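Asker: what's the 3D shape of this:
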Amino acid sequence: MSRIGKKPVELPSGVTASVSGQTVEVKGPKGIRTFKATDDVTITVDGNVVTVKPRGTSKRARQQWGMSRSQVENLVTGVTSGFKKELEITGVGYRATMQGNTLKLALGYSHDVNFEVPAGVIVTAPKQTEIIVEGIDQQLVGQVAANIREWRKPEPYKGKGIRYKGEFIFRKEGKKK
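Answerer: Okay, here's the model as predicted:
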C-alpha cells in the first residue's frame, strides 16, 4: 500500500480540477497546469478532493499510484503558491543582472554569460549576488536553476561560484608548506 497514494489531494478555495480520460487539468490564480497519468491509475474528483487509486495490484500500478498523486499535488501547489529556487553568487567580481529577458552573469570568464530565460519562468536578481527563479512548473523551475548553476559550480577550496541558498559546500584544505 502506498502511504502517499492513499492521501487525497485537497483543493484550496479558488482552485478547480477536472479529469478527462487520464488527463488532469488544474486551474488556479496563477494559471493552468495539466498532467497525463498512465493507464495504471484511476483519478477522480469529488467536490474539492482529488483521489488517485491503482488499477490492479501489479508493481507498476503501485509505483504509479504514489507518483501520480504527488504530481497532482504539485499541480495544485504550482497554481496556488508557485515554486521558487534561490541562488547565491560567491566570489570577487561575480555578479548577476537582469536585462529584459536575459540574465547577464559576470563569472570570471573573459566575457559575460548571457542566459536567455525560457517562457513560463520568472528570473529576478534583487541583489548582484542573488538570483531568484520562480514559476508554476516545479520541473522547469528546478531545471532553469540547475542550468544557471552549471555556469560556475561552487569549487571546494574557496567556495566561489553559484550555489543554492542554504547549500553546504564541503571545503577542502589547500596546500601546506
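
Asker: C-alpha only now, for contacts and for neighbours.
Answerer: Noted.

Asker: quick check: longest strand of this protein.
Answerer: Looking across the chain with DSSP state E, the single longest strand is strand 83-90.

Asker: Are there helices or strands packed against it, and which ones?
Answerer: strand 130-135, helix 138-150, strand 161-164 (3 or more Cα pairs under 8 Å, 6 or more residues apart in numbering; DSSP states H and E).

Asker: what packs against the second one?
Answerer: Using 3+ Cα pairs under 8 Å, 6+ apart as the contact definition, the elements that helix 138-150 packs against are strand 83-90, strand 130-135, strand 161-164.

Asker: Mind listing what's buried along stretch 11-29?
Answerer: 11, 15-19, 22, 24-28 (16 or more other Cα atoms under 10 Å).

Asker: do stretch 33-42 as well
Answerer: Residues 33-35, 37, 40-42 are the ones in stretch 33-42 that count as buried (16+ other Cα under 10 Å).

Asker: do the same with stretch 74-92
Answerer: Within stretch 74-92, judged by 16+ other Cα under 10 Å, the buried ones are 74-80, 82-90.

Asker: Tell me which stretches of this protein form helices.
Answerer: Taking DSSP state H, the helices of the chain run over residues 3-6, 59-80, 138-150.

Asker: just these: most buried one?
Answerer: Across the helices of the chain, the average number of neighbours (mean count of other Cα atoms under 10 Å) peaks for helix 59-80, which reaches a mean of 20.

Asker: Proceed likewise with the subsequent sequence, for comparison:
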Amino acid sequence: MSRIGKQEIILSKQITADITKNVVTIKGPKGELQQTIADIIRVEQINNDNQEILLLHIEQNTKKARELHGLSRTLINNMVIGVRDGFTKDLEIRGVGYRSQMDGRNLILNVGYSHPVLIQAPEGINIKVESNTNIIISGINKELVGQTAAKIRAVRRPEPYKGKGIRYKNEVVKKKIGKAGK
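Answerer: From the prediction side, this is the model:
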C-alpha cells in the first residue's frame, strides 16, 4: 500500500468537499476544482472533532490500484492547497534586449526572434510582469500553472554558453566553456 495514499487530507473550515461517485469537488475561498478519480479508489469523508477529513482506500489489491492510490491522494491534496492558498511560478528573463510585457491577458515576449512571441493566458491563470524581466504565473490549479510556466520557458530555453533565455527563478544553468581560441 502507498505510504502517501494512507495519509489523511485535513480540510480547514472554509474548504468543503463534495464526493459523488468518482468525482471529487473541492470549494474554497479562491475557487472550485474538480477531479475524476479512478473507480478502484474510494474517497471517504469523515467529520472528526469539528474537522473534515478525507481518506482514500483501494477497492482491489492490484498493482494498478496501488499505483493510483498515492497519485489520487496527491491530486486531491493539491486541489485543497490550490483553493486555499493558490500556486505561483516565477520566471526570469536574461539576455541583452530580452523583455516581456502584458497586453490585456496576453503575454508578449521579445527574446531575440525577428518577431514578438504572443502567449495567451489560459482560463484561471493570472500572468503578471514585473520590471520587464520577471514573470509571475499564479492560479489555483497546480498542473495548469506548471504547464503554463513550462510553455513560456520553452519559447527560449536558457542556453549553456552565455546563459541567455527564460528560466525559472533560482534555476541553476550549468555553463559550458566555449571554443578555445589562440
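
Asker: TM-score for these two?
Answerer: The TM-score (TM-score structural alignment, normalised by the length of the first structure) is 0.98; 177 aligned residues with a Cα RMSD of 0.8 Å.

Asker: ok, of the buried residues of stretch 33-42 of the first structure, which one's closest to residue 115 of the first structure?
Answerer: The shortest approach to residue 115 of the first structure among the buried residues of stretch 33-42 of the first structure belongs to residue 33, at 25.4 Å (Cα to Cα).

Asker: Distance-wise, check the closest one relative to residue 122 of the first structure.
Answerer: 16 Å (Cα to Cα, to the nearest Å).

Asker: what's the answer for residue 3 of the first structure, then?
Answerer: Taken as Cα to Cα, the span from residue 3 of the first structure to residue 122 of the first structure is 34 Å.

Asker: Alignment lookup: residue 58 of the first structure to the second structure.
Answerer: Counting by TM-score structural alignment, residue 58 of the first structure lines up with residue 62 in the second structure.

Asker: er, residue 119 of the first structure actually
Answerer: Under TM-score structural alignment, residue 119 of the first structure pairs with residue 123 in the second structure.

Asker: Spatially central, which residue of the first structure would that be?
Answerer: residue 138 (2.9 Å; Cα atoms, centre = their mean).

Asker: So what's the residue count around residue 167 of the first structure?
Answerer: Residues lying near residue 167 of the first structure (other Cα atoms under 10 Å) number 9.

Asker: Let me see the contact set for it.
Answerer: Not one residue lies near residue 167 of the first structure by Cα atoms under 8 Å, 6 or more residues apart in numbering.

Asker: Give me the aligned partner of it over in the second structure.
Answerer: Checking with TM-score structural alignment, residue 167 of the first structure has residue 171 as its match.

Asker: circling back: quick check: closest non-adjacent residue to the aligned residue in the second structure for the residue nearest to the centre of the first structure.
Answerer: Matched by TM-score structural alignment, residue 138 of the first structure corresponds to residue 142 in the second structure. Excluding the flanking residues, the one nearest residue 142 of the second structure by Cα to Cα, 6 or more residues apart in numbering is residue 87, at 6.0 Å.

Asker: residue in the first structure matching the one you found?
Answerer: Here residue 87 of the second structure is matched to residue 83 in the first structure, going by TM-score structural alignment.

Asker: From residue 6 of the first structure, how far off is that match?
Answerer: Distance of residue 83 of the first structure to residue 6 of the first structure, given as Cα to Cα: 24 Å.

Asker: Same check on residue 45 of the first structure?
Answerer: Taken as Cα to Cα, the span from residue 45 of the first structure to residue 6 of the first structure is 14 Å.

Asker: Enumerate every residue touching the alignment partner in the first structure of residue 151 of the second structure.
Answerer: The alignment partner of residue 151 of the second structure in the first structure, by TM-score structural alignment, is residue 147. Residues near residue 147 of the first structure by Cα under 8 Å, 6+ apart: none.

Asker: Residue 172 of the first structure too?
Answerer: By Cα under 8 Å, 6+ apart, the contact set of residue 172 of the first structure is 156-157.
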